[in-house]
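Q: take this sequence and fold it.
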Amino acid sequence: MTSLAIPPAPSSSRAGDRAARTTSSFTALTRQVHELGLMRRRYGYYWTKLVGATVLLAAWAVGFVHLGDTWWQLASAVVLAVLVTQVAFLGHDAAHRQIFVSGRWNDWASLVVADLFVGISYGWWQSKHTRHHANPNKDGYDPDIALGAVAITPTQANRHQSPVLRWLVAHQGWYFFPLLLLEGLSLHVEAVKRVTSRTPVQRRWVEAAFLLVRLGGLLALVLVVLPLPKAAAFLGVELGVFGLYMGATFAPNHIGMPLVSPRLKLDFLRRQVLTSRNISGGRWVSVLMGGLNHQVEHHLFPSMARPHLRRLAPLVAAHCAAEGVPYTQTTLLQSYRQVVVYLNTVGLKGRDPFLCPLVAQRRALQP
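A: Next up, the predicted model:
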């Protein structure tokens, strides 16, 4: 991950002219998007997925009971983890107002999906994710780069003075993905902490009730069907695969992309595009990643329905080329390699956390 440094300030008139041109060009792109109908709702697509998710989860529960006391239930745990992650993608879409016109309908859809079906707190995730979208990869603003288990920024890495901790940071890329096995448990814990905290929480009792049904219901079902050793193994596998799948889907989106200095002002287009990475691979990757493979387009038009992102991508790529803005796309495996390499070297790039090879390019774009 490189860092966007602070270039010499241009004159106010030049900065104003450039900002006006950027705003005008993005307005033209937005107008084209609306004219092509890419902002229209896809009710059939989403209702099919919502109803299908409910049916599949119910079918899984019936199958789980029918399978009974057997170690084959570990395979059932993997199936449940994959189903739950795919359902979580629907909660993400609803939280971004992609499904319904009504904000209330989207809120409740996301609340039901997140808390009742997945077991994570919609309110906790929405607050965190909103801040991320406003300032992706911006140091001190984006909560997604303020992780406790790994150092995402050189500043975080340089806080460690112990030789052992510095060695661990220099090799953190290798254990990043294994750590994701704990992400599912962490998401459930954060949900419980939110509804039991003393701070004001909107819809506290609704979230608490949904979480109790989801987390308590699954635990009760597993303990009724399986003896304790198999139940513990089942829950461990389900939580591990769920966390790994979720983390492996979100990690390629921004880790290893440029960091933004808290003092640097970027226009909306550059703020979203320079810090985001698309994943190539076609429809199967879109299904696997819940549409998050089109991360650049999603950040530019977060309320756009998932099926339209694929059609939008060529327009955004062409627009970025015309504006001289780097548009990053790579394969899934290559993105994972970049994540590992960056995390292993984040503490070795020098003491200045905002040394940036893109500064020269940004200066070249200035009139």
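
Q: please make it C-alpha for all contacts and neighbour counts, starting now.
A: Will do.

Q: would you map the strands across the stretch 201-350 of the chain?
A: Under the criterion DSSP state E, counting those that start in this stretch, the stretch 201-350 of the chain contains strands at 259-260, 278-279, 329-330.

Q: taking the centroid of this protein, which residue is nearest it?
A: For the chain, the residue nearest the mean C-alpha position is Phe250 (4.0 Å; Cα atoms, centre = their mean).

Q: residues in contact with that residue?
A: By Cα atoms under 8 Å, 6 or more residues apart in numbering, the residues touching Phe250 are Leu292.

Q: and Gly240, by the same measure?
A: The neighbours of Gly240, taking Cα under 8 Å, 6+ apart as the test, are 180-185.

Q: same thing but 7 Å
A: 181-182, 184 (Cα atoms under 7 Å, 6 or more residues apart in numbering).

Q: which one of those residues has the most neighbours?
A: Neighbour counts for the contacts of Gly240 (other Cα atoms under 10 Å) peak at Gly184, which has 25 neighbours.

Q: that residue is in contact with Gly243, isn't it?
A: Yes - the pair Gly184 / Gly243 is scored as a contact, 3.9 Å apart, by Cα atoms under 7 Å.

Q: one step back: in helices, which of the contacts of Gly240 fall?
A: Assigned to helices by DSSP state H, the following of the contacts of Gly240 qualify: Gly184.

Q: just give me the closest of the contacts of Gly240 to Val62.
A: Within these, the smallest distance to Val62 is 23.3 Å, found for Gly184 (Cα to Cα).

Q: related to what we said a few turns ago, name the nearest of the contacts of Gly240 relative to Gly91.
A: Nearest member of those to Gly91, counting by Cα to Cα, is Gly184, at 15.7 Å.

Q: I'd like the distance between that closest one and Gly148.
A: 16 Å (Cα to Cα, to the nearest Å).

Q: and Gly37, by the same measure?
A: 42 Å.

Q: what sits against the closest residue to Asp142 other than its chain neighbours?
A: Once flanking residues are discounted, Asp142 sits nearest to His132: 4.7 Å by Cα to Cα, 6 or more residues apart in numbering. With contact set as Cα under 7 Å, 6+ apart, His132 has these partners: 142-144.

Q: is Thr70 part of a helix or strand, or is it coil?
A: Following DSSP: H, G, I helix; E, B strand; the rest coil, Thr70 is assigned to coil.

Q: another one to check against the first:
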Amino acid sequence: MTVAETSHPAPPRRGSDFARLSRRIAEAGLLDKRPGYYALRISLVAALFAGTWAAFAALGDSWWQLGLAVLMAIAFAQVTLLAHDLAHGQISRSRRVSRIAGLVAGNLAVGLSYGWWMDKHTRHHANPNHEEHDPDVAPDILIWSRRQAEASEGLPRFIGRWQAFLFFPLLTLEGVNLKVSSFRALRRKSLKSRGTEAALLSAHVLAYLGAVLLVLPLPKALLFLAVHQACYGVYLGCTFAPNHKGMPVLTAEDELDFLRKQVLTSRNVRGGRLVNTALGGLNFQIEHHLFPSMPTANLRKAQPIVRDYCASLGIGYVECGLLESWGQALRHLHEVGRPLREVRT
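A: Predicted coordinates for the structure are as follows:
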């Protein structure tokens, strides 16, 4: 998919297109904080997180723990989504409060470096789906464009041939990958509060592994860890993949303003309250990318304003169901891997 296929020229207008939209959003009060919403959401997620650990201790040496591992993966993912909102300043106006809460939720609760992830995610928001600048489309394992396929070598080149079929199996490793990346980030001098981050990450690993090994015998403990981390990785992957994968991949030749850069590379996912809760509001990805600090609860209200505004400018606004979003992502992965399948080995 190219940028030209998703946008049509609009008559020249004075001023910034995004500035006009931003004024409409601000006048509607949609950038205001929602303390009541987040107080309730944090309470529910904290209860789920603590409740799964309490149930784990109560069940003891039982095969029912494998079912609980799935529920605990959901709890971990919901905590991670809260850390995401904290990183964007959606919950509190205070950067200090957001950072402290983010370190507790990210590093201590789920073993994800808040500082590392915040830096990575900020770069993604600045240049979504950009080959050179978005770390989320770097060809580390998977390839995201034909240009990357032609330049690939080693593991990405090997996996790239059939990456669409390997996508979901690879997601089972994403939870472990995030932990490994978090510890590797501690070597960076640019990471703020490295000592605090290291202490909290270490405390998480020791408490997490210690609790599991204390309650379960080693074979059952290893199986519990495998199920939990696999489900956690798949949940996160299924939450973030529908947002941009399969949308236009930008290069240095693409010169777009902020509004078009964010809208044309993002995709919304239709669904009711269940989808909204499961995806942490990220199903309104277009609105989130345009207004990252907007509280999750307001994204739904902003959608008709943004959608109608994009229509008035002839800017393609993509929205589809959850299964279709995964299908588009997988078809894109398969298509960009075509050059590798056509090469004789």
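
Q: got a TM-score for the pair?
A: TM-score of the superposed chains, computed with TM-score structural alignment, normalised by the length of the second structure, equals 0.92; 336 aligned residues with a Cα RMSD of 2.2 Å.

Q: give me the range in the second structure that stretch 85-99 of the first structure lines up against.
A: With TM-score structural alignment applied, stretch 85-99 of the first structure matches the range 77-91 in the second structure.

Q: same deal with stretch 312-324 of the first structure?
A: Mapped onto the second structure using TM-score structural alignment, stretch 312-324 of the first structure spans residues 302-314.

Q: average distance between stretch 201-214 of the second structure and the first structure?
A: For stretch 201-214 of the second structure, the mean deviation from the first structure after alignment is 0.9 Å (mean Cα distance after the TM-score superposition for the first structure).

Q: what span of the first structure is that stretch aligned with?
A: So stretch 201-214 of the second structure sits over residues 211-224 in the first structure, by TM-score structural alignment.

Q: then stretch 244-259 of the second structure?
A: So stretch 244-259 of the second structure sits over residues 254-269 in the first structure, by TM-score structural alignment.

Q: who's in contact with the matching stretch?
A: Contacts to stretch 254-269 of the first structure, defined as Cα under 7 Å, 6+ apart, come from residues 1-6, 137-140, 274-277, 338-339, 342, 354.

Q: starting at the chain centroid, how far to that stretch?
A: Relative to its parent chain, stretch 254-269 of the first structure has a centroid offset of 17 Å by Cα atoms, centre = their mean, to the nearest Å.

Q: okay, how far is it across that stretch, tip to tip?
A: Terminal residues of stretch 254-269 of the first structure lie 15 Å apart, using Cα to Cα.

Q: which of the residues in it are buried?
A: For stretch 254-269 of the first structure, the buried set under the neighbour-count rule, 16 or more other Cα atoms under 10 Å, comprises 254-262, 268-269.

Q: again with stretch 153-166 of the first structure
A: 153-158, 160, 166.

Q: for the residues you listed, which one is nearest Thr199 of the first structure?
A: Closest approach between those and Thr199 of the first structure, by Cα to Cα: Gln156, at 28.1 Å.

Q: alignment lookup: the closest one to the second structure.
A: So, by TM-score structural alignment, Gln156 of the first structure is matched to Gln148.

Q: elements contacting the helix or strand hosting that match?
A: Using DSSP states H and E, Gln148 of the second structure maps to helix 146-151. Other helices and strands packing on helix 146-151 of the second structure, by 3 or more Cα pairs under 7 Å, 6 or more residues apart in numbering; DSSP states H and E, are helix 338-342.

Q: related to what we said a few turns ago, aligned to the residue nearest to Asp142 of the first structure, what sits in the second structure?
A: Per TM-score structural alignment, His132 of the first structure is aligned with His124.

Q: and the contacts of His132 of the first structure, which are buried?
A: 142-144.

Q: quick one: buried residues of stretch 317-335 of the first structure?
A: Within stretch 317-335 of the first structure, the residues scored as buried using 16+ other Cα under 10 Å are 317, 319-320, 323, 325, 327-332, 335.

Q: over to stretch 181-189 of the second structure?
A: 182-183, 185-186.

Q: show me what it is in contact with.
A: Contact with stretch 181-189 of the second structure is made by 112-113, 116, 194, 198, as judged by Cα under 7 Å, 6+ apart.

Q: which helix is the longest one in the first structure?
A: The first structure, longest helix under DSSP H: helix 228-254.

Q: mean per-residue distance, it to the second structure?
A: Looks like 0.4 Å for helix 228-254 of the first structure (mean Cα distance after the TM-score superposition for the first structure).

Q: mind listing what's buried along that helix?
A: Buried-residue list, helix 228-254 of the first structure, by 16+ other Cα under 10 Å: 230-231, 233-249, 251-254.

Q: same deal with stretch 63-73 of the first structure?
A: So stretch 63-73 of the first structure, judged by 16+ other Cα under 10 Å, has buried residues 64, 69, 73.

Q: ok, residues contacting that stretch?
A: Applying Cα under 7 Å, 6+ apart, the contact partners of stretch 63-73 of the first structure are 76, 225-226, 230, 234.

Q: now do the end-to-end distance for that stretch.
A: End-to-end distance of stretch 63-73 of the first structure: 10 Å, with Cα to Cα as the criterion.

Q: which residue numbers in the second structure go with it?
A: Taking TM-score structural alignment, stretch 63-73 of the first structure hits residues 55-65 over in the second structure.

Q: roughly how far is the matching stretch from the heart of the chain?
A: Between the centre of stretch 55-65 of the second structure and the centre of its chain there are 30 Å (Cα atoms, centre = their mean).

Q: adding distance to Ser110 of the first structure and secondary structure as columns, could you present the buried ones among the contacts of His132 of the first structure in TSV?
A: As requested, those are exported to TSV (distance: Cα to Cα, whole Å; DSSP: H, G, I helix; E, B strand; the rest coil):
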residue	distance to Ser110 of the first structure	secondary structure
Asp142	22	coil
Pro143	21	helix
Asp144	20	helix
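
Q: one step back: from the contacts of stretch 254-269 of the first structure, which land in helices?
A: Of the contacts of stretch 254-269 of the first structure, the ones assigned to helices by DSSP H are 338-339, 342.

Q: just give me the neighbour total for Ala297 of the second structure.
A: A count of neighbours around Ala297 of the second structure, defined by other Cα under 10 Å, yields 17.
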